[in-house]
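S.K.: show me how the following folds:
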Amino acid sequence: MSQIAVGILVQLQTSQWYPQIDNYVFSRRHVIVTKALIGLQYNSVKNSWEWMDGTPFDYANWLTGYPSNKSISTSVVEINMQLNYNNGYNKWANDQNNPYDGDYFFCQSPGMAPSQKR
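M.R.: Sure thing, here's the model as predicted:
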């Protein structure tokens, strides 16, 4: 599910990714992106969250009240892109929806790092 021909779902391991995501979303004014899948998953064997490549999970930006414990093992994680969402912009929420239900997603190429420019 997480790998495609040229990349994997983005692993937001620091807040340095957000300017790149914002620039990408805002440069495409004809597309309204309200949420997008990221590469975080729940490992039910380890009983913890981890990035899809197995990288330890040590940075979080959860929306208040998340992660939700309902069916946590089947959840995908989405980043909220709604500007008017009660201080929830760029915050994460786990979603029980099938990841192929038409959601947007952000990918990164192997070895790609966030831009240091502002």
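
S.K.: okay, CA-based contacts and neighbour counts for the rest of this
M.R.: Noted.

S.K.: correct me, but residue 95 touches residue 80?
M.R.: No. Here residue 95 does not reach residue 80: they are 11.3 Å apart, not a contact under CA atoms under 8 Å.

S.K.: compare with the first, here's sequence two:
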Amino acid sequence: MRAEVGADGQPPLPSAKVVSKVLSENSSNTTFLKNAGVATPSSKSPSAGEEALHEELAAERQGSAVLHQELEELKKKSEENDEALARTQRQYGELKKQQEDCNRILSHLLTQNHLGISSQP
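M.R.: Down below sits the predicted model:
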């Protein structure tokens, strides 16, 4: 591919350019060229439509990340609320038991008091 003088009178391409051109035409993987420090011919720049799609994708990814974070916060709040509800239910059960005990004692006292008043002359 390299010639001393081109047919059109152009000076010959440097060896690195020739290798770069051949490898880039025959392979989409230019890792070898990058590792060797050889500049590769850049592919066509993205069109305006492609650029808009990339921006839209980036915005959607950012929105998705925000929604994921909000979801995690809501899950955490839900767990906290569930724990608070369970704690409130336990406290309610304890208070209900105490109320039943108080009612039983009060009933006993009232019965004793009623019997004491009835037995007096």
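
S.K.: list the TM-score for the superposed pair.
M.R.: Here the superposed chains carry a TM-score of 0.15, computed using TM-score structural alignment, normalised by the length of structure 1; 36 aligned residues with a CA RMSD of 5.1 Å.

S.K.: does residue 70 of structure 2 count as helix, strand or coil?
M.R.: Following DSSP: H, G, I helix; E, B strand; the rest coil, the label given to residue 70 of structure 2 is helix.

S.K.: let me fix that, I meant to ask about residue 8 of structure 1.
M.R.: Residue 8 of structure 1 - assigned by three-state DSSP - is strand.

S.K.: distance of it from residue 51 of structure 1?
M.R.: 10 Å (CA to CA, to the nearest Å).

S.K.: same thing with residue 92 of structure 1?
M.R.: In terms of CA to CA, residue 92 of structure 1 sits 14 Å off from residue 51 of structure 1.

S.K.: okay, those two: which has more neighbours?
M.R.: residue 92 (24 against 20; other CA atoms under 10 Å).

S.K.: let me know whether that one touches residue 41 as I believe.
M.R.: No. With contact defined as CA under 8 Å, residue 92 of structure 1 does not reach residue 41; the gap is 12.0 Å.

S.K.: between the two, what contacts are shared?
M.R.: residue 77 (CA atoms under 8 Å, 6 or more residues apart in numbering).
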